[in-house]
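Asks: predicted structure and sequence below. I'll ask about it afterward.
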Amino acid sequence: MNAEPAVQLRLLDLQALDARLDQIEHRRRTLPQLARIAELEARYAGVRDRVVAGETEVSDLERAMAKAETDVEQVRQRAAKDQELLLSGRVGSAKELENLQREVESLSRRQSDLEDAELEVMEKLEDARSALATVTAERDGITAEIDRLKAERDAAWAEGDRDKEWVGSERTKVLLDIPADLLALYDKLRADHNGVGAAALHQRRCEGCRMELTPTDIGRIREAAPDEVLRCEECRRILVRTPESGL
């Protein structure tokens, strides 16, 4: 294959632009914010479940608290009525008076037991509300951090898109100077060699594989016509001669 030396040099321009595009895509995929967002989102799922469990516990305890308060109030009212009746003098017989007295004492013990149960539920409810407030704050903090990181990610992606657009426009200009057959060879080699299809010969070293050429290879290159498209014997990439080739 043959191409004018100036055209071959344009291959290096194309390679530089393609490398820039690869770098942009690499940065897009490897932004540190992405790993942190994934980590926080996984953590958020667990914290969210704890919030739901905490809300459920608080709700259950609030219902239990309401029931305990109702039970205590009912016993308190019943005891108050019996106590009022006991003191009213309306109870005629000693037997009825004795039974009423025993009922007042029983209600008093019942009220004490219910109040103890109510206090226990109240303490559990306070603990549950405190725990819920803590885990809710943790969830909200994670959400805020994810939002901040996503904003940074989106800003970085937008900057990358702007760079990509500019590089793409420059690449389009370079493509106009490269024949189809040479471009096809370059694209194939780039696909086969980690994104590098053409490399400069710099100070007798291939910039693609970083190998120094042998004297035999240097002699072959010296004898080659200026428009001959050369290949590195080591990595088989297109080898472009430049004023800094050291020939």
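Replies: Received it, and whenever you're ready, just let me know what you need.

Asks: C-alpha from now on. contacts and neighbour counts both.
Replies: Noted.

Asks: which strand or helix spans the residue nearest the centre of the chain?
Replies: With distances taken as CA atoms, centre = their mean, the residue of the chain nearest its centroid is Ile37 (1.9 Å). Element membership of Ile37 [criterion: DSSP states H and E] is helix 32-88.

Asks: check which element follows that helix along the chain.
Replies: helix 94-175.

Asks: packing partners for that following helix?
Replies: For helix 94-175, the packing partners by 3 or more CA pairs under 8 Å, 6 or more residues apart in numbering; DSSP states H and E come out as helix 5-29, helix 32-88.

Asks: host element of the closest residue to Gly197 other than its chain neighbours?
Replies: Of all residues not flanking Gly197 in the chain, Arg190 sits nearest, at 3.8 Å (CA to CA, 6 or more residues apart in numbering). Assigned by DSSP H and E, Arg190 belongs to helix 180-192.

Asks: distance from stretch 36-54 to the middle of the chain?
Replies: 12 Å (CA atoms, centre = their mean, to the nearest Å).

Asks: need the residues that contact that stretch.
Replies: With CA atoms under 8 Å, 6 or more residues apart in numbering as the test, stretch 36-54 has contacts from 128-129, 131-132, 135-136, 138-139, 142-143, 146, 149-150.

Asks: take this one as well and set it beside the first:
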Amino acid sequence: MNANPADQQRLLDLHGLDVRLAQLAHKRRTLPELAEAEKVDRRLADLRDVLVAAETAEGDVAREQKKAEADVEQVVNRATRDRQMLESGRGSAKDLENIQHELQTLARRQSDLEDVVLEVMERREAAQTRVAEMTVQRDEAQARRDEVNAVLAKSSEAIDGDVEAVTAERETTAGVIPEDLLALYERIRADNGVGAAAIRQRRCDGCQLELDISEVNAIKAAAADQVVRHDVCGSILVRVAESGL
């Protein structure tokens, strides 16, 4: 293939823009905020799990407290009925004596159940405190995630602006390169990442390997408009003032 030396030179400009786009893509992938976001996300996920467990535990204790309070209420209601019967004086002496004994038993039972209620209330208070603490930590982690998101959005917006500008410049540069030469460049770039490279001091700028003597002689003998390629990496070799040929 033959191409005007000036068009071959433009391939180096195009390559420079492609390198810039690759650098911007790398910058986007390696933003320090991404690592921070991942770290915060892991903590946020852990805190959410812990909070769910704490809320579940608090709910279990709440149901336990409700049952214990219901047990106390049941004993109190029974004792109230017994006292009413005792105060009414209805029934035989034996029945009234039995009621007296039952009231004593119910009083002991009520005392025991109220102790259970107090113990459960203490555990529920501790569970509620745990839920409150985990909620605060979860909210703090979410706030930090929101801060990181804001910084990421700002950084990404700046990169997007650079990409847009470089892409526009690339389109302009590519638009003045002959189609067949551009197609060859794009095909080579797709294969090995470097479509064209300058020869500098008999070294390929693409793979950084020195040209052997046979390649040097072949390039020297080639016409100025002949498109030459590196036998090793396949890149289009563009002759420049510093080629040393």
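Replies: Everything's here; your move. All figures in this text were calculated on a predicted structure; none of them were measured in a lab.

Asks: circling back to that earlier point, quick one, the helix holding Ile37 of the first structure and helix 5-29 angle?
Replies: With axes from the mean of the first three to the mean of the last three CA atoms, to 10 degrees defining the directions, helix 32-88 of the first structure sits at 10 degrees from helix 5-29.

Asks: now, of the contacts of stretch 36-54 of the first structure, which are buried?
Replies: By neighbour count, with 16 or more other CA atoms under 10 Å, these hold 128-129, 131-132, 135-136, 138-139, 142, 146, 149-150 as buried.

Asks: make a markdown table from those and add distance to Arg236 of the first structure to it.
Replies: Shown next, in a markdown table, are those (distance: CA to CA, whole Å):
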| residue | distance to Arg236 of the first structure |
| --- | --- |
| Ala128 | 70 |
| Arg129 | 70 |
| Ala131 | 66 |
| Leu132 | 65 |
| Val135 | 60 |
| Thr136 | 60 |
| Glu138 | 56 |
| Arg139 | 55 |
| Ile142 | 51 |
| Ile146 | 46 |
| Leu149 | 43 |
| Lys150 | 43 |
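
Asks: closest to Ala117 of the first structure among those residues?
Replies: Set against Ala117 of the first structure, the nearest of these by CA to CA is Ala128 (16.4 Å).

Asks: if I look at the closest one, how far off is Thr56 of the first structure?
Replies: To Thr56 of the first structure, Ala128 of the first structure is 10 Å away according to CA to CA, to the nearest Å.

Asks: Leu97 of the first structure too?
Replies: Leu97 of the first structure is 48 Å from Thr56 of the first structure, by CA to CA.

Asks: can you check Ala68 of the first structure too?
Replies: Ala68 of the first structure is 18 Å from Thr56 of the first structure, by CA to CA.

Asks: between these two, who's got more neighbours?
Replies: Per other CA atoms under 10 Å, whichever of Ala68 of the first structure and Thr56 has more neighbours is Ala68, with 21 against 14.

Asks: tell me who's in contact with the nearest residue to that one once chain neighbours are set aside.
Replies: Closest residue to Ala68 of the first structure apart from its sequence neighbours, by CA to CA, 6+ apart: Glu118 at 5.3 Å. Applying CA under 8 Å, 6+ apart to Glu118 of the first structure gives the contacts 65, 68-69.

Asks: please repeat the previous calculation with a cut-off of 10 Å.
Replies: Neighbouring residues of Glu118 of the first structure by CA atoms under 10 Å, 6 or more residues apart in numbering: 64-72, 112, 124.
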